[in-house]
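Asks: Provided below for reference: sequence and predicted model.
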Amino acid sequence: MELKQYNDEWPSLFESERAFLLNLIGSCLAGSVEHVGSTAVQGMVAKPVIDIMFGVKDLESSRGAITILQQNGYCYYPYKADVMHWFCKPTPEFRTHHLHLIPFQSPLWRERIKFRDALRESPAIAEAYADLKLSLAADVGSDREAYTQQKWPFIQKVLSSAKKR
């Protein structure tokens, strides 16, 4: 797993892609377009992949965006297809962007915003998460799925404590 130190260009890369997506599939937007994941947290070590969450009304009405996105550089993969339409760019082997079309204000939407905001607001939580990510990257090598699954208990703990506030 390749983790990089925070890159000051990540927010502008998000904004550029956000503008591209609004031009391309803006008619599907129901809510907002959010920069999520570790590249959205200033100072956070991260895989150098910009995670974008694009709010849609529902999965069925946004299905037409799949073809449009595939024709414009995104690769579609039915990952967690019951809660989102998931894409990567430019290829599955080399990714610079992940795009998640998620129903706006769905449980998954709120969860991702809540976790991102917890990392942004608490240096202690962000530092603990960075330490975990570095440890996991050393342990699991290039196994993305294991890396993601092993982060989940930490994420659940942060989300659980955020609900109590």
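Replies: Now that the structure is in, tell me what you want to look at. Numbers count the residues shown, from 1 in each chain.
Asks: Going by C-alpha atoms from here, please, whenever you check contacts or count neighbours.
Replies: Will do.
Asks: Count the residues that sit near the closest residue in space to Gly141 that isn't next to it in sequence.
Replies: Among residues not flanking Gly141 along the chain, Met1 sits closest, at 5.1 Å (C-alpha to C-alpha, 6 or more residues apart in numbering). Applying other C-alpha atoms under 10 Å, we find 17 residues neighbouring Met1.
Asks: One more to weigh against that first structure:
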Amino acid sequence: MRKNREPRRPDVTTVELVGGVEALAVELHSYDDRWADIYLDHQRRIRDALAASDVEMEHIGSTSVPGLAAKPIIDIVVTVDDITAEEDYLDALLAAGYELRVREPRHRLVRTPARDVHVHLFERDDPAVDEYLLLRDRLRSDARDRALYEDTKRALLSKRWDDMNDYADAKTDVILAIKARARAARGL
């Protein structure tokens, strides 16, 4: 791990959406125990691809929450030393069969060609990672918030979305409320 936390070079300043906007055409599935196994398979695949790098990984998103209905897309967060040093991780992930989907400030997203696994890359200690884990852990531990989140997703998926990002943005208020309760429960 690098001791100097300054990036090696400036990060990107815009959002690059490789392939452009994609319509959202998914539905919620009941929780599937196989999702944890799929995560573990990709965890090994990513660790093998990035064996030369010190990375940390977590299963995030709805498929990481037992009992929660979800779009059958496994979300994984991976932390790297320097997000701007794509040569340290991106080529290896592309060689392992992932495709670049998003390049934006502080974040890269690669995914499988089948679009069923999304790998979110952040720099180590990026606050966004803690936010993902805060939500995941709250949904794992609180049945009422888990039900609220599932009901919200079901209501939103009853509408037509031209872009998955718009669907994600529509959940923001509920996610913020759930995270606020998680912080309060932790005394933060």
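Replies: Looks like it came in fine. Just so it is clear, the model here is predicted, and its values are computed rather than measured.
Asks: residue contacts, the residue nearest the centre of structure 1?
Replies: Residue closest to the mean C-alpha point of structure 1, counted by C-alpha atoms, centre = their mean, is Asp51 at 3.4 Å. Asp51 of structure 1 sits next to 35-37, 39-40, 97-100 when contact means C-alpha atoms under 8 Å, 6 or more residues apart in numbering.
Asks: how about it, what's its partner in structure 2?
Replies: Aligned by TM-score structural alignment, Asp51 of structure 1 pairs with Asp75 of structure 2.
Asks: ok, back up a step: and of the contacts of Asp51 of structure 1, the nearest to Arg144 of structure 1?
Replies: The shortest approach to Arg144 of structure 1 among the contacts of Asp51 of structure 1 belongs to His98, at 13.4 Å (C-alpha to C-alpha).
Asks: Now check structure 2 for the residue matching that closest one.
Replies: Match for His98 of structure 1 (TM-score structural alignment): His118.
Asks: now the aligned partner of Arg44 of structure 2 in structure 1, what's its secondary structure?
Replies: Applying TM-score structural alignment, one finds that Arg44 of structure 2 aligns to Ala19 in structure 1. Three-state assignment for Ala19 of structure 1 (DSSP: H, G, I helix; E, B strand; the rest coil): helix.
Asks: what are the ranges of the strands in structure 1?
Replies: Counting by DSSP state E, structure 1 has these strands, from start to end: 29-36, 50-56, 75-77, 85-90, 95-103.
Asks: now, of those strands, which is deepest in the fold?
Replies: Among these, strand 50-56 has the highest mean neighbour count (mean count of other C-alpha atoms under 10 Å), at a mean of 25.
Asks: can you give me how far that strand is from the chain middle?
Replies: Its chain's C-alpha centre and that of strand 50-56 of structure 1 lie 7 Å apart, by C-alpha atoms, centre = their mean, to the nearest Å.
Asks: Give me the mean distance between it and structure 2.
Replies: Its matched residues in structure 2 lie on average 0.8 Å from strand 50-56 of structure 1 after superposition (mean C-alpha distance after the TM-score superposition for structure 1).
Asks: who are the neighbours in contact with the match of His98 of structure 1?
Replies: Here His118 of structure 2 is in contact with 73-76, 109-112 (criterion: C-alpha under 8 Å, 6+ apart).
Asks: Okay, the alignment partner in structure 2 of Ala128 of structure 1 and Arg154 of structure 2: tell me how far apart.
Replies: Using TM-score structural alignment, the partner of Ala128 of structure 1 in structure 2 is Leu148. The gap separating Leu148 of structure 2 from Arg154 of structure 2 is 10 Å, by C-alpha to C-alpha, to the nearest Å.
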